[in-house]
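Asker: got a predicted structure plus its sequence, pasted below:
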Amino acid sequence: MPELPEVETVRRGLIGLAGRRIESIDIQLPRLIKWPTPSEFADLVTGKRILSIDRRGKYLLLQLEGDLALVIHLRMTGRLYLRHAAEPSDAYTRVLFFLDTGDRLVFADTRTLGTLYLMHLEELSHIHGLASMGPEPLSSEFTADYLARALNRRKAKVKSLLLNQEIIGGLGNIYVDESLSLAGIHPERTGESLNREEIERLFAAINHVIDDALSHHGTTIRDYLDSSGREGGHQHHLQVYGRKGEPCQICGSAIQRIEVGGRGTHFCPKCQQ
């Protein structure tokens, strides 16, 4: 699933849409429209100008005229990209937004797990994932003190806690593994077992990993492409994720893979004792 760096890369690639008007829409797979009904969605979005392209966690938010927000969650294989008038659309196109420039904003999704909402700004709290989301890495709200409070007295494993979007927004499997690796913390440690020094290391590691992934335009393992159809580059810089059996780049021990909370988890058995 695209995580914060991938979704932010898509957002940055679509910033030029600000000021464009949606002339019409073609909903090819209506069940991806979660609110309102597909027909109401089409009626409301048609004729609206795009004011800004924002992001919260793993959600894209296109603010439209009329105090409306088009909220898109890419899920596993969703893609949002721009196609010029003469260019063919993706074979997995699900929703097409026709713009006043003649271009098309395309939502494509292989597994059809993505979701689209159109809501008034004051209604966004009805989307549970948005309303309950914790602070994001690199934000002023995300501090070492906040992380310490969030992990304090938690008996759950730290890997699972970091994946909880109500604790930290935008983190997913790849960047949690990478953050724990950089901090030298075993993914099966409990939240309450971490001391202040370890929490400080973990806080710094999370911010570093996310910032580094943003600089490489995200990580492409299988499906992720940015808004121009290009792969990210951070997969060439991963320390542990997807490297089962390969040598740790620090100590040479073989990277191990286990299940933590039902999620595949990669770590170095020596550096993360």
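Answerer: Looks like it came in fine. All values reported here derive from a predicted model rather than from experimental measurement.

Asker: make it CA atoms for all contacts and neighbour counts henceforth
Answerer: Will do.

Asker: by contact count, what packs against the top helix by length along the chain?
Answerer: Under DSSP state H, the helix in the chain containing the largest number of residues is helix 196-215. The contact analysis (3 or more C-alpha pairs under 8 Å, 6 or more residues apart in numbering; DSSP states H and E) places helix 196-215 against helix 4-13, helix 144-151, helix 173-183.

Asker: this is the comparison structure:
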Amino acid sequence: MPELPEVETTRRGISPHIEGRVLRQIDVRDGRLRWPVPEGLDELLQGRKLLAVERRGKYLLMRFSTGHLLMHLGMSGSLSIVDGHTHDAEQIGKHDHIDLVFSGGVILRYTDPRRFGSLLWTDQPVEAHELIHHLGPEPLEEEFTSDYLYQRSRKKKQAIKTFIMDSQVVVGVGNIYANEALFRSGIRPTRAAGSVSRAKYERLVADIKMVLAQAIEQGGTTLKDFVGGDGKPGYFKQELLAYGRGGEPCVQCGKAMKEIKLGQRATVYCTRCQS
């Protein structure tokens, strides 16, 4: 599933091509996504200018003067920019479910083999939408602080890894980046969130911000993939110190990294360096 850096890279990849353009039509070839694509979107938005492409958590928000399109990429969704004047626009694949056709012949194409993504519409304040209103702070924004995380964690017996992956606590800290931040912070993923000290939370918040910012920066090299490509930034070629390294030597002490299942997610840590 795309994590926050992948979604942010997607936003940055598509926005220069479609922001400020008029939406000419929406072609829904298969609206059977996680939730059915609302009927009548084409009539509702035809001729409207796209004001901005924003992000909240893992949701892409396409802002029009009359409301927002909410898009989630699900497990396997991706977006690509297609030039409607070329032969590529006619090459519609089996899983190319939706085209948003903008002025100038620019097409935003949504592809999703597993159809777990979504495209929804709201004309109400987007912050109040049922999929958005409960979300915690953005990890790269100022309101996500060590004091906030420390206070939220008090008396929590929940494992620290599942705690920071809870979107009601903070959005976008997915499995890969939770593993990485906890390794860098020297915190064992299974440790109770309420037992982590304020000093450790200061380190953890800094490391969460660092690993996410680095992933987004590295994702910038994939922006060209959104034009004439498959639109998938994938998981960026990073120096992952923990995730996917079960059984391999710890980069700090050399001891074999331990891999377990925690909350049904692969969790890798060093029993010597993380406590």
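Answerer: Sure, I can see it. Computed from a predicted model, the values in this text were never measured in an experiment.

Asker: TM value for the aligned chains?
Answerer: TM-score for the superposed pair, counting by TM-score structural alignment, normalised by the length of the first structure: 0.90. Supporting figures: 266 aligned residues with a C-alpha RMSD of 2.1 Å.

Asker: turn the helices and strands packed on helix 196-215 of the first structure into a markdown table, columns for distance to residue 202 of the first structure and mean neighbour count.
Answerer: Formatted as a markdown table, those follow (distance: least, C-alpha to C-alpha, whole Å; neighbours: other C-alpha atoms under 10 Å):
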| stretch | distance to residue 202 of the first structure | mean neighbour count |
| --- | --- | --- |
| helix 4-13 | 17 | 23 |
| helix 144-151 | 9 | 17 |
| helix 173-183 | 5 | 24 |
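
Asker: nearest residue to residue 258 of the first structure in space, please, no chain neighbours.
Answerer: Nearest residue to residue 258 of the first structure in three dimensions, chain neighbours excluded: residue 265, at 5.2 Å (C-alpha to C-alpha, 6 or more residues apart in numbering).

Asker: right, and the one you found touches residue 255 too?
Answerer: No. Judged on C-alpha atoms under 8 Å, residue 265 of the first structure makes no contact with residue 255 at a distance of 10.2 Å.

Asker: which strand or helix spans the residue nearest to residue 258 of the first structure?
Answerer: strand 263-267 (DSSP states H and E).

Asker: related to what we said a few turns ago, what comes up buried for the longest helix of the first structure?
Answerer: Buried residues in helix 196-215 of the first structure, counted by 16 or more other C-alpha atoms under 10 Å: 199-211, 213-214.

Asker: before we move on, back to that, how big is the offset of the strand holding residue 265 of the first structure relative to the second structure?
Answerer: The superposed strand 263-267 of the first structure is, by mean C-alpha distance after the TM-score superposition for the first structure, a mean 1.3 Å from where its aligned residues fall in the second structure.

Asker: what's that strand aligned against in the second structure?
Answerer: Aligned by TM-score structural alignment, strand 263-267 of the first structure corresponds to residues 265-269 of the second structure.

Asker: same check on stretch 135-149 of the first structure?
Answerer: Using TM-score structural alignment, stretch 135-149 of the first structure corresponds to residues 137-151 of the second structure.

Asker: how far does the matching stretch stretch from start to finish?
Answerer: Using C-alpha to C-alpha, to the nearest Å, the gap from the first to the last residue of stretch 137-151 of the second structure comes to 14 Å.

Asker: still on that earlier bit, and the contacts of the longest helix of the first structure?
Answerer: With C-alpha atoms under 8 Å, 6 or more residues apart in numbering as the test, helix 196-215 of the first structure has contacts from 4-6, 8-9, 137-138, 143-144, 147-148, 175-176, 178-180, 182-183, 185, 219, 234.

Asker: what stretch of the second structure lies opposite it in the alignment?
Answerer: With TM-score structural alignment as the criterion, helix 196-215 of the first structure aligns to 198-217.
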